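pasting the structure only:
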């Protein structure tokens, strides 16, 4: 079996490696031709020199998997790809796309008699070794054709992947997954910060994290990663206190508002990321001035 793969960032390249190890043929195209050639030399995949070349090398019904940044980049490639495909071909969007965009794209491609599958992919840099959690939305017939590939990418043929429902459902489930991730990360961060603040106990935070990994109710992969880096450096002085947000946390918070479903933990975790980005500095300065105004409390001068 063979598929076309567009986009060879870190995750896309690792997916290609896992597919090749699992015996799946890959025809890949990347804007940087050198990246494609290097990966072809390493894995034996076929390097396409253009979208037209990629499409021409695949047998119908074709499967073309996009592993590109969500948003305009994915849309631009879909717009270029769709006219080159034939009815019955399958397009898989593996980006962290907004599920409403996926629903719209699915309708647009269906009008051209093309199948669209939205694939939420989780696993990060560890996916090559451990497999990827895959949340998929799309028509049943298209999913059945894609299943042999999914079984190679997943942690096991019968575990770690799910056909969630119609188009849009895969990216919807991945969106909620990432919202939960925000909340879990925030809880761990606050807990370890609280323990670090109790200086008189002289807690070994790396040892605490390692202990929690075994038997405790808060054990998780996130805790595994935390234990690993705390064992090396508990002070983290070289790390800037800035936490980016990819967009999925925002979508999750908005979905809670639209559906009228309370999501205070996930929403507050998102707000804390905004705070880390300096977006609350002006508000904090105003608060300090208010305290000085009504109570005469001293304010601190900003240091350079």
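Nice, thanks for sending it over. Bear in mind that the values here come from a model prediction, so they are computed numbers and not experimental data. Residues are numbered from 1 along each chain as shown.

for the rest of this, base every contact and every neighbour count on C-alpha atoms.
OK.

can you pull out the strands in the stretch 1-150 of the chain?
2-6, 25-29, 46-47, 63-66, 90-93, 115-122, 133-137 (DSSP state E, counting those that start in this stretch).

with distance to residue 80 added, can I get those strands in JSON lines?
Output for the strands of the stretch 1-150 of the chain, formatted as JSON lines (distance: least, C-alpha to C-alpha, whole Å):
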{"stretch": "strand 2-6", "distance to residue 80": "12"}
{"stretch": "strand 25-29", "distance to residue 80": "13"}
{"stretch": "strand 46-47", "distance to residue 80": "19"}
{"stretch": "strand 63-66", "distance to residue 80": "12"}
{"stretch": "strand 90-93", "distance to residue 80": "12"}
{"stretch": "strand 115-122", "distance to residue 80": "15"}
{"stretch": "strand 133-137", "distance to residue 80": "22"}
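
another structure for you, compare them:
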């Protein structure tokens, strides 16, 4: 099958390569990459045979919106645009309406797999009409991981790919996926900190590595933490500053809107906010309050030594 790929960064470039390995014809465009096959979006559209399928893999927000708008002016009725970035699901619904008025199909594809997807495959959560998804199914089949097998050696259908619903459903599913990811990473991080804080544990990386087999908390994320600790056992080379992509925020917003309790995901998001404060105003207020109601010692900003131990309130 032929596909146009717009965006050849870490994800888009690897996805294009995986598709080519799978026997598909990929025409790539990226204004910032020397790996591009054509010099413009217009040239990309001209290089594809109708009906065309164009996958957009650029940063979410205005870069994606602008690319979709331009493709809407260049493509022909019956063509399909796939947004595989991390767009908000409400953007998808707007894009589907705008492109649909021109006879164009639209699919939103939540993609998970990171830089490892080239070899391992990508988990795909897509939203759109059955007709449009069917047009792109060979692409999805080439990108997703090989089907795992059950105990009888039979493939487990559906693993790694889902047509989640109409336009917006794919990115909504990926949004929730990333919210869960926030909470899992936070739990691993907190467990690591406690292990490192006590003298009793002499081999922190070894403990974490021991959890990767036969335990209920084993996961690919845990494997990646083991890898990080192998490179830097005390994580001395890494700052404790953690950004958020936006999807954690959107997940919490939707939880509030639908009255779904999400204490773990919410706490993990707020922990990332806290990581960006070298001297937390909140904790300044907490320290001041403890001093006011209980006379507990506080530490001045310029103090070199910590305050003396105090009795609990």
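Nice, I can see it. Being a predicted model, the structure only gives us computed values, none of them experimental.

on that earlier part again, wait, which of the strands of the stretch 1-150 of the first structure is closest to residue 257 of the first structure?
strand 115-122 (22.2 Å; C-alpha to C-alpha).

which part of the second structure matches the closest one?
Aligned using TM-score structural alignment, strand 115-122 of the first structure spans residues 105-112 in the second structure.

ok, now which ones touch whichever residue in the first structure pairs up with residue 64 of the second structure?
Structural correspondence for residue 64 of the second structure with respect to the first structure (TM-score structural alignment): residue 74. Counting by C-alpha atoms under 8 Å, 6 or more residues apart in numbering, residue 74 of the first structure touches 66, 68, 93, 95.

same thing with residue 133 of the first structure?
If you count contacts by C-alpha under 8 Å, 6+ apart, then residue 133 of the first structure has 121, 122, 123, 154, 155, 160, 161 around it.

now, those that are in helices?
Using DSSP state H to define helices, no part of the contacts of residue 133 of the first structure is located there.

take those residues and map them onto the second structure. Which survive?
Comparing the contacts of residue 133 of the first structure with the second structure on both residues aligned by TM-score structural alignment, their matches' C-alpha atoms under 8 Å, the contacts found in both are 121, 122, 123, 154, 155, 160, 161.

now the third one, nearest residue through space, not along the chain?
The shortest distance from residue 123 of the first structure to any non-neighbouring residue, by C-alpha to C-alpha, 6 or more residues apart in numbering, is to residue 132 (4.9 Å).

mind telling me what that neighbour corresponds to in the second structure?
In the second structure, residue 132 of the first structure lands on residue 122 (TM-score structural alignment).

quick one: its match from residue 142 of the second structure, how far?
Computed with C-alpha to C-alpha, to the nearest Å, the distance linking residue 122 of the second structure and residue 142 of the second structure is 9 Å.

please identify which of those two sits among more neighbours.
Under the neighbour definition other C-alpha atoms under 10 Å, residue 122 of the second structure and residue 142 were set side by side, and residue 122 has more, 26 against 19.

pretty sure the more buried one is touching residue 147, no?
No - with the criterion set as C-alpha atoms under 8 Å, residue 122 of the second structure and residue 147 do not qualify as a contacting pair; they are 11.6 Å apart.

can you put the contacts of residue 133 of the first structure in JSON lines and add neighbour count?
Converted to JSON lines, those look like this (neighbours: other C-alpha atoms under 10 Å):
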{"residue": "121", "neighbour count": "24"}
{"residue": "122", "neighbour count": "21"}
{"residue": "123", "neighbour count": "16"}
{"residue": "154", "neighbour count": "24"}
{"residue": "155", "neighbour count": "20"}
{"residue": "160", "neighbour count": "17"}
{"residue": "161", "neighbour count": "22"}
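
now do the helices in the first structure.
Counting by DSSP H, the helices of the first structure are 10-21, 33-43, 51-57, 72-81, 99-110, 127-130, 140-153, 169-197, 205-212, 221-232, 248-259, 264-276, 281-295.

show me how far the fourth one is from its chain's centre.
For helix 72-81 of the first structure, the gap between its own C-alpha mean and the chain's C-alpha mean amounts to 19 Å (C-alpha atoms, centre = their mean, to the nearest Å).

average offset between that helix and the second structure?
Mean deviation of helix 72-81 of the first structure relative to the second structure after superposition (mean C-alpha distance after the TM-score superposition for the first structure): 0.8 Å.

now do that helix and helix 99-110, the angle between them.
Counting by axes from the mean of the first three to the mean of the last three C-alpha atoms, to 10 degrees, helix 72-81 of the first structure lies at 0 degrees to helix 99-110.

same question, the second one
On the basis of the same axes, to 10 degrees, helix 33-43 of the first structure is oriented at 90 degrees to helix 99-110.

could you list every helix and strand in contact with helix 33-43 of the first structure?
On a contact count with 3 or more C-alpha pairs under 8 Å, 6 or more residues apart in numbering; DSSP states H and E, helix 33-43 of the first structure meets helix 10-21, strand 46-47.

which of these sits closest to residue 282 of the first structure?
helix 10-21 (37.0 Å).

would you mark the buried spots in stretch 261-280 of the second structure?
By neighbour count, and taking 16 or more other C-alpha atoms under 10 Å as the criterion, the buried residues in stretch 261-280 of the second structure are 265, 266, 268, 269, 272, 274.

repeat that for stretch 27-46 of the second structure.
In terms of neighbour count (16+ other C-alpha under 10 Å), stretch 27-46 of the second structure has its buried residues at 27, 28, 29, 30, 36, 37, 38, 41, 44, 45.

what's next to it, contact-wise?
Applying C-alpha under 8 Å, 6+ apart, the contact partners of stretch 27-46 of the second structure are 2-9, 16, 47-48, 52, 71, 74-75.
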